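*Asks:* Show me the folded form of this:
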Amino acid sequence: LAELESRFKEKEALIKDLRDSIAGLNHRLQENRAAKERVKQRQADIEAQKKECQRWESLHALIGSADGKKYRNFAQGLTFELMVSHANRQLSKMTDRYLLIRDEQQPLELNVIDNYQAGEIRSTRNLSGGESFIVSLTLALGLSRMASRKVRVDSLFLDEGFGTLDEDALETALETLAGLQKGGKLIGIISHVPALKERISSQIAITPLSGGKSAIVGPGCSRVTGSG
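*Replies:* You can find the predicted model right below:
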């Protein structure tokens, strides 16, 4: 009996040790689960920070620079894109040959798609005088359209350029300007092209005189004499 009691106590002690070990393991398992949850949360936080970092890196790549040049170019590019859009609307009224697009390498430079040359993309630097005049006119009209959102633009003055146009281009340009005049805009043209004299009713003529002087004749012009 004494031997059985001794063995019983040994087994009880062993069971107690095993229970203590199990309790310790359960505690470690709970700590491990909690640690895994913390790691999972931190990984989620890291992924969120990575996405935020990527967003700022993309923004930096787009407009970030120490001197602010990238941002200026980006902002100017948005305005330039809008102006080109307005200019193309005016250009489509004048001819179906050209379409203005931004240069892919130089976003603030212009190219022209020539639909009469199988859609060839040409630099505006390679345009003829007449083509350059039409493009410049449409850009000016597009710019005035943008400005008119906040400031009313009622006047447009053109200095030369008509002499480089062929007969058809000249006719198209004059029709466009006539349409603007009917829309309430004041159009002023400075030119030596004789054909314009036949198309423009209100004219101010400047006639050179001797002694480096000139005479101005036309509506609203009067001779000014100096008082002694």
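*Asks:* CA only for contacts and neighbour counts going forward, please
*Replies:* Noted.
*Asks:* need the strands for the chain, in chain order.
*Replies:* For the chain, the strands identified by DSSP state E occupy 98-102, 110-114, 120-123, 155-159, 186-190, 205-208, 214-217, in order along the chain.
*Asks:* now those as CSV including mean neighbour count and distance to residue 85?
*Replies:* CSV is the format used below for the strands of the chain (neighbours: other CA atoms under 10 Å; distance: least, CA to CA, whole Å):
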stretch, mean neighbour count, distance to residue 85
strand 98-102, 21, 8
strand 110-114, 19, 12
strand 120-123, 16, 17
strand 155-159, 13, 19
strand 186-190, 15, 22
strand 205-208, 12, 37
strand 214-217, 13, 40
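*Asks:* show me the contacts for the closest residue to residue 81 other than its chain neighbours.
*Replies:* By the measure of CA to CA, 6 or more residues apart in numbering, the closest residue to residue 81 outside its immediate chain neighbours is residue 102, 7.5 Å from it. With contacts defined as CA atoms under 8 Å, 6 or more residues apart in numbering, residue 102 is in contact with 81, 108, 109, 110, 111.
*Asks:* What is the neighbour count of residue 5?
*Replies:* Look at residue 5: counted by other CA atoms under 10 Å, it has 10 neighbours.
*Asks:* how much space between it and residue 12?
*Replies:* In this structure, residue 5 lies at 10 Å from residue 12, with CA to CA, to the nearest Å as the measure.
*Asks:* try residue 123
*Replies:* Distance check for residue 123 against residue 12: by CA to CA, it reads 97 Å.
*Asks:* Helices of the protein, residue ranges please.
*Replies:* With DSSP state H applied, the chain shows helices at 2-63, 69-94, 129-147, 167-182, 194-199, listed in chain order.
*Asks:* and the third one, which residues are buried?
*Replies:* Of the residues in helix 129-147, those with enough neighbours to count as buried (16 or more other CA atoms under 10 Å) are 130-135, 137-146.
*Asks:* now the other sequence, so there's something to compare against:
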Amino acid sequence: VLDGAPGQKEVEQAKVKRDKKEKERSDIQEQFQECKSNLQSEKGSLKEAIGEIWNDLDASEVWMEEEQVKGKLQKLELELRQKKEDFQKREKHLQRLVEEFKHKSGLLESQEKQLQELNIKQEEQEKDFQAGLKEQKFSTYASYVRAKEWINGRGERKRRLSEYDARCLEVKTRHEMLCQQSAGKEPAELTEEKEKLEALTASQKNQREKWISLYSKNQRNEEARMKLEKYFGDKESLTAEYEMVNNLSCTANGNLSGSVKLDFETYVQRKYFKQIIQAANRRLSKMTSNEFILQCREIKDLSSQGQAGLDLDVYHLVNDSVRDVKTLSGGESFMASLSMALGLADIVQNTAGAISLETMFVDEGFGSLDDVARDRAIQILQKLAGEKGLVGIISHVNELKSQIEWQLVVKKTERGSHAHWVLE
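*Replies:* Here you go, the predicted model:
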């Protein structure tokens, strides 16, 4: 093939890539059809639900009391709002799939067009190449390759021919000179000289063999020396690089000798942990009447034995003292845990963008609080419910009943447990 033309391997790779893109387009089209079908089904379900809502309202208005109708309407409006939100999410997902389908379809068409152009170009270049072979009287491609190799070796043959001509000229010159020197002379008896010459020739051959052997050894030793110098040079640079990378690895993994065992992951987590503590302290200070707040233990105060980094301390604002969070009482631990949970919810919503935490459940813990602390905690949760949406409290403390408007009361009987709503 000509230079620059795509080879068979490239064509096969392009075909494989085209088949892969075709499969991706087929998969996206199937997902699109599935989402479209689900969307139509959800629309039908939504219409049916709206119809049932209105039918239920028409049938129940006659006998239901005003408060019951109001509660059911609120529940049905909540369900309708949830279905609308779910419908909007599915519609957005369908739009994203449609856009992705269009993008990948256009990309596949462009690649198919490019592949067709490459195939046409390859066929044209193949035809031109075959025509060129016939024009240059080459019967097969193999004969063309042999001719090309012969042309490439022409310079070497020319050099060897020049050396041969030079040696011939030298021998001819020596022959003419010897003929002139031996003109008019009689041949002498050369038996003894021949023996000396043979001995010298044998000695020369032996010395030459030794020299060749020593030369070969020297060449191998020289190559070994150069490789060793290169290896030693590489070793020094690699050793320096290894020391730097190893130091960075030990630092990132918290394994650096003589320092706090704080890995890179924990170091990054400390940043968000401090944000959560800061958000938690805004509520904890109100619950405790500015008695104490939480703080992340400083790196200089961490232990160098074992992994550390996410330790909590309690800072007393009254007497300016710090102690471990494990020394908190049951009620103080509950208020600290509740504050941390609320702080985590705030940070998640602020950093995640589209995430909205509208519901929270608090399970037990109020029994360990005194009346003042319990009132403060309830006030915080009531304020949070007004901001976020729904806050549920799971508890058996009787004092909470008067402070909670909507109650789902669970009673245990001989025939099992029963639940009913109490609206105050």
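*Asks:* among the helices of structure 1, which is nearest residue 116 of structure 1?
*Replies:* Set against residue 116 of structure 1 and scored by CA to CA, the helices of structure 1 come closest in helix 129-147, at 13.1 Å.
*Asks:* mean distance, that closest one to its aligned residues in structure 2?
*Replies:* Overlaying structure 2 shows helix 129-147 of structure 1 at a mean distance of 0.5 Å from the equivalent residues (mean CA distance after the TM-score superposition for structure 1).
*Asks:* which residues of structure 2 does that helix align to?
*Replies:* Structural correspondence for helix 129-147 of structure 1: residues 330-348 of structure 2, per TM-score structural alignment.
*Asks:* Pull the residues that contact that stretch.
*Replies:* For stretch 330-348 of structure 2, contacts defined as CA under 8 Å, 6+ apart pick out 275-281, 283-284, 287, 294, 355, 357, 365-366, 368-370, 377.
*Asks:* From these, keep the buried residues only.
*Replies:* Buried, going by 16+ other CA under 10 Å: 275-281, 283-284, 287, 294, 365-366, 368-369, 377, out of these.
*Asks:* biggest separation within those, which pair?
*Replies:* Of all pairs drawn from those, the greatest distance, 27.5 Å, lies between 275 and 368 (CA to CA).
*Asks:* corresponding residues in structure 1 for the strand or helix carrying residue 28 of structure 2?
*Replies:* Using DSSP states H and E, residue 28 of structure 2 falls within helix 8-60. Using TM-score structural alignment, helix 8-60 of structure 2 corresponds to no residues of structure 1.
*Asks:* for that helix, packing partners?
*Replies:* Under the contact criterion of 3 or more CA pairs under 8 Å, 6 or more residues apart in numbering; DSSP states H and E, helix 8-60 of structure 2 touches helix 66-135.
*Asks:* The helix it packs on to strand 416-423, inter-axis angle?
*Replies:* Between the axes of helix 66-135 of structure 2 and strand 416-423, defined by axes from the mean of the first three to the mean of the last three CA atoms, to 10 degrees, the angle is 100 degrees.
*Asks:* immediately after helix 66-135 of structure 2, which helix or strand?
*Replies:* Tracing the chain C-terminally past helix 66-135 of structure 2 and defining elements by DSSP H and E, one meets helix 141-152 next.
*Asks:* next one: that following helix to chain centre, how far?
*Replies:* Distance of helix 141-152 of structure 2 from its chain centroid, counting by CA atoms, centre = their mean, to the nearest Å, is 50 Å.
*Asks:* how big is the angle separating whatever helix or strand comes next after it from helix 141-152?
*Replies:* Elements were assigned by DSSP H and E; along the chain past helix 141-152 of structure 2, the next helix or strand is helix 154-181. Counting by the same axes, to 10 degrees, helix 154-181 of structure 2 lies at 50 degrees to helix 141-152.
*Asks:* Onto which residues of structure 1 does helix 154-181 of structure 2 map?
*Replies:* Counterpart in structure 1 of helix 154-181 of structure 2, with TM-score structural alignment as the criterion, is absent.
*Asks:* still on that earlier bit, nearest to residue 31 of structure 1 among the strands of structure 1 would be which one?
*Replies:* When the strands of structure 1 are compared by CA to CA, strand 98-102 sits nearest residue 31 of structure 1, at 61.5 Å.
*Asks:* Read off where the closest one ends up in structure 2.
*Replies:* If you align by TM-score structural alignment, strand 98-102 of structure 1 falls on residues 292-296 of structure 2.
*Asks:* How far off centre is that stretch?
*Replies:* In terms of CA atoms, centre = their mean, the gap separating the centre of stretch 292-296 of structure 2 from the centre of its chain is 36 Å.
*Asks:* Give me the mean distance between that stretch and structure 1.
*Replies:* Once the two structures are superposed, the average separation between stretch 292-296 of structure 2 and the matching residues of structure 1 is 1.1 Å (mean CA distance after the TM-score superposition for structure 1).
*Asks:* Tell me who's in contact with the residue nearest the centre of structure 1.
*Replies:* Centre of structure 1 computed as the mean C-alpha position; nearest residue by CA atoms, centre = their mean is residue 78, 1.8 Å away. Neighbour list for residue 78 of structure 1: empty [criterion: CA under 8 Å, 6+ apart].
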